[in-house]
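Asker: fold the following for me, if possible:
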Amino acid sequence: GLVRRKEDVVAALVAVMNPKAIIDRTPPAAAKAEGFNTVAANERQLYGRTVETLTFMERGLHYQLPITLTQKTGFYFDQRPLRTRIEALSRGSRVLDGCCYVGAVALNAARGGASEVVAVDRSTAAIEAGKQCAALNGMADEIHFVVSDIHAAFEQAEKDGGYDIVVCDPPKLAPQRRNRQRGMGGYRRMAAGACRATKAGGLVALCSCSAAVSADALQRALALGARDAGKRALVLERFFQGVDHPVAAAFPEGLYLKVLLSRVEPL
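Answerer: Prediction:
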């Protein structure tokens, strides 16, 4: 595979892109699953200068993230369509960014005029990076970052009267087909918690980055979870990965990211 052609790939990238650096970010679990050796920390730098932070701008918002954050490329660029929509919907709303990573949805909600924004993730490192990004954009006082389990956050939100908009973007709950049944239970529980944390008439964005979970399956999990919470969910919009993550027509499994934006109402 590509691992055997790593030197050729690097040479091609240098010739075409003229990058400042090339870093191998293959997760150990992925390396094990594909049957090749894990890349040692001191061997990840494949080209160029040493990089300690990932600095970039998306839609006018500035991000500066430590390279040690391990999720994908270090940032979920594929969720740009959802972030754009949440910003447009946020004015005057209380917004919960659940499983927020570095709080990119929260930043967009704050810029969109949300009255209150809370960003929750169980990773202390991600939350600290999110705080730095908020400060970088002059939003340090506009977003409340919390290190917490998402279900605990949902329970607290319900006690506090609920949010107008809840985004739930959990880690991959069904990494492979053999995990699908268990993963569907996880999405159902996520949906139930998110619906309980949302005011009547509010919005829930339920996300899945599991290729093994179809959009229809995610919608079933949402319907069941909403019912568990004593509510019903009306799907208003669907989002997928951005156009910079194209899907080969011959490989429909490449459509891995699904987002259901729904209005939540009492049964």
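
Asker: rest of the way, CA atoms for contacts and neighbours
Answerer: OK.

Asker: quick check: longest helix of the protein.
Answerer: What stands out as the longest helix in the chain, according to DSSP state H, is helix 180-196.

Asker: quick check: buried residues in that one?
Answerer: When burial is assessed from 16 or more other C-alpha atoms under 10 Å, helix 180-196 yields the following buried residues: 180, 183-196.

Asker: what distance do you get for the spatially most central residue of the chain to Glu253?
Answerer: Using C-alpha atoms, centre = their mean, the residue of the chain that lies closest to the mean C-alpha position is Asp169, 4.9 Å off. In this structure, Asp169 lies at 19 Å from Glu253, with C-alpha to C-alpha, to the nearest Å as the measure.

Asker: please generate a structure for the following sequence too, so the two can be compared:
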Amino acid sequence: MARIVTTGKGRRWVQGGHPWIYADDLAQAEAQPGELAPIFGPNEEPLGWGLYSSASRIAVRLVSRRAEQPNRAFWLELVQRAIATRDMLGLLEPNGTCRLISGDSEHLPGLVVDRYADVLVVQSGCQGSDRLRDFLIELVCEVLPFEPRAILDRSDSGVRRLEQLEPRVEWVRGEIDGLLRVEEPDELVYEVDLVNGHKTGHYLDQRDNRAIAGSYATIMPGSEGRVLDAFCYDGLFGIQAARRGAEQVLCLDQSAACEERVLRNAELNGVSDRITFAKANAMHDLRRRASEDEKYDLVVVDPPAFARNRKEVQGAERGYRELNVRAMHLVETGGHLVTASCSFAIGRETFQRILAESARDAQRDAYLLHLAGAAHDHPISLALPESNYLKCAFLRVV
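Answerer: Below is the predicted model:
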């Protein structure tokens, strides 16, 4: 039978509340890759049950702190709780989107399930979630108030390499061709490329922040509503601004594939006449535009993660600082900057310090109006700081 024993340090870590146990904190591990195993302290005291990884530095991901082995009813309750929360948030509308299952923060380690209308996209990030994938999909389908038309496994993220798992993209049930059209509760419409798009096809964590940012485009008296959306991907920050009255929206991204997607989404929302796209390296292009004294009422910068781990923090800080200096140079006096970081290794206090340093270097005064995180269907577990990864700052710049 599988069995895991921690060191004294490992026991203290578990009793402190964190759901991960690192390989260095194991005294003994008798378990197969991805197996659910009982966990004991160095004095044989039961600490709970967790999913074992034979490859990752995160050797055990706890699912329960009870001595009893989790059974089907246990897993079903976790899935029911997660989906009931989305229902309570009003996120189960037929044509809408949401994150149904948010992995470790909901005691379902490594497993993400995103919903795009009646299609589910599953992403497995550890050996344990790979082993439980089909079983957990069965439970999700049992609990959902509708039958999914198709289920896609998009387990192709780089984190799988840390678990010695190969990337995997396959249709588990059904299949759809081409793009899928979805609609948010505020009537924002867009198309998603589930197979080839980023992450599970889209950045669902920024949904609420995009809606808020759009309202800042025309908030200044006499504003023309000029907006710059950098690292735009599908252009939804800019499109939300146009839907709320912005007259001129420029979307920047270095990927040529984004242009068709941005312009198509603009057409779906009736704002094609106010949206333009430019293929450019945003870091370089912002510097050029600042040197030409361009100004915008709203600037949005939503870059990819600059720090994947703590070793990259120093370089990431320099990158975020320089990016935001360039962005602040482009903001009209009294205008607004919406700037984000999805690097967990850059904490909220650090990010706020970086923005203060950027304002100093840009010789601008910046006022923090709001510091937001991910949408509510990406829950933050207080026991798992790593789940609090997204920072989205709303600034007034003078």
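
Asker: my read: the residue nearest to the centre of the first structure touches Ala194, true?
Answerer: No - the pair Asp169 of the first structure and Ala194 fails to qualify as a contact (C-alpha atoms under 8 Å) at a distance of 10.5 Å.

Asker: so what corresponds to Asp229 of the second structure in the first structure?
Answerer: In the first structure, the residue equivalent to Asp229 of the second structure is Asp97, according to TM-score structural alignment.

Asker: the helix or strand hosting its match vs the second structure, average offset?
Answerer: When secondary structure is defined by DSSP states H and E, Asp97 of the first structure falls within strand 94-98. Compared with the second structure after fitting, strand 94-98 of the first structure has a mean deviation of 0.8 Å; criterion: mean C-alpha distance after the TM-score superposition for the first structure.

Asker: which helix or strand lies directly C-terminal to that strand?
Answerer: With DSSP H and E setting the assignment, the helix or strand that follows strand 94-98 of the first structure is helix 104-111.

Asker: whereabouts in the second structure does the next helix or strand after that following helix align?
Answerer: Scanning forward in sequence from helix 104-111 of the first structure by DSSP H and E, the next helix or strand is strand 116-121. Matched against the second structure by TM-score structural alignment, strand 116-121 of the first structure falls on residues 248-253.

Asker: quick one: the matching stretch to the first structure mean distance?
Answerer: Per aligned residue, stretch 248-253 of the second structure averages 0.8 Å (mean C-alpha distance after the TM-score superposition for the first structure).

Asker: need the contact partners of that stretch.
Answerer: For stretch 248-253 of the second structure, the external contacting residues (C-alpha atoms under 8 Å, 6 or more residues apart in numbering) are 224-233, 235, 238-239, 241-242, 262, 274-282.

Asker: and stretch 152-163 of the first structure, by the same measure?
Answerer: The list of residues contacting stretch 152-163 of the first structure from outside it, by C-alpha under 8 Å, 6+ apart, reads Ser93, Arg94, Val95, Leu96, Val120, Gly193, Ala194, Arg196, Ala197, Thr198, Lys199, Gly202.

Asker: related to what we said a few turns ago, tell me the helices and strands packed up against the strand holding Asp97 of the first structure.
Answerer: Using 3 or more C-alpha pairs under 8 Å, 6 or more residues apart in numbering; DSSP states H and E as the contact criterion, the neighbours of strand 94-98 of the first structure among helices and strands are helix 104-111, strand 116-121, strand 163-168.

Asker: possible to save these as CSV with distance to Arg85 of the first structure and mean neighbour count?
Answerer: Compiled in CSV, these are given as follows (distance: least, C-alpha to C-alpha, whole Å; neighbours: other C-alpha atoms under 10 Å):
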stretch, distance to Arg85 of the first structure, mean neighbour count
helix 104-111, 9, 26
strand 116-121, 16, 25
strand 163-168, 12, 27
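
Asker: CSV for these, including distance to Arg263 of the first structure?
Answerer: Written out in CSV, the entries for these read as follows (distance: least, C-alpha to C-alpha, whole Å):
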stretch, distance to Arg263 of the first structure
helix 104-111, 17
strand 116-121, 19
strand 163-168, 9
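
Asker: can you tell me which residues contact Leu260 of the first structure?
Answerer: Taking C-alpha under 8 Å, 6+ apart as the definition of contact, the neighbours of Leu260 of the first structure are Val204, Ala205, Leu206, Cys207, Gln219, Val235, Leu236, Glu237, Arg238, Phe239.
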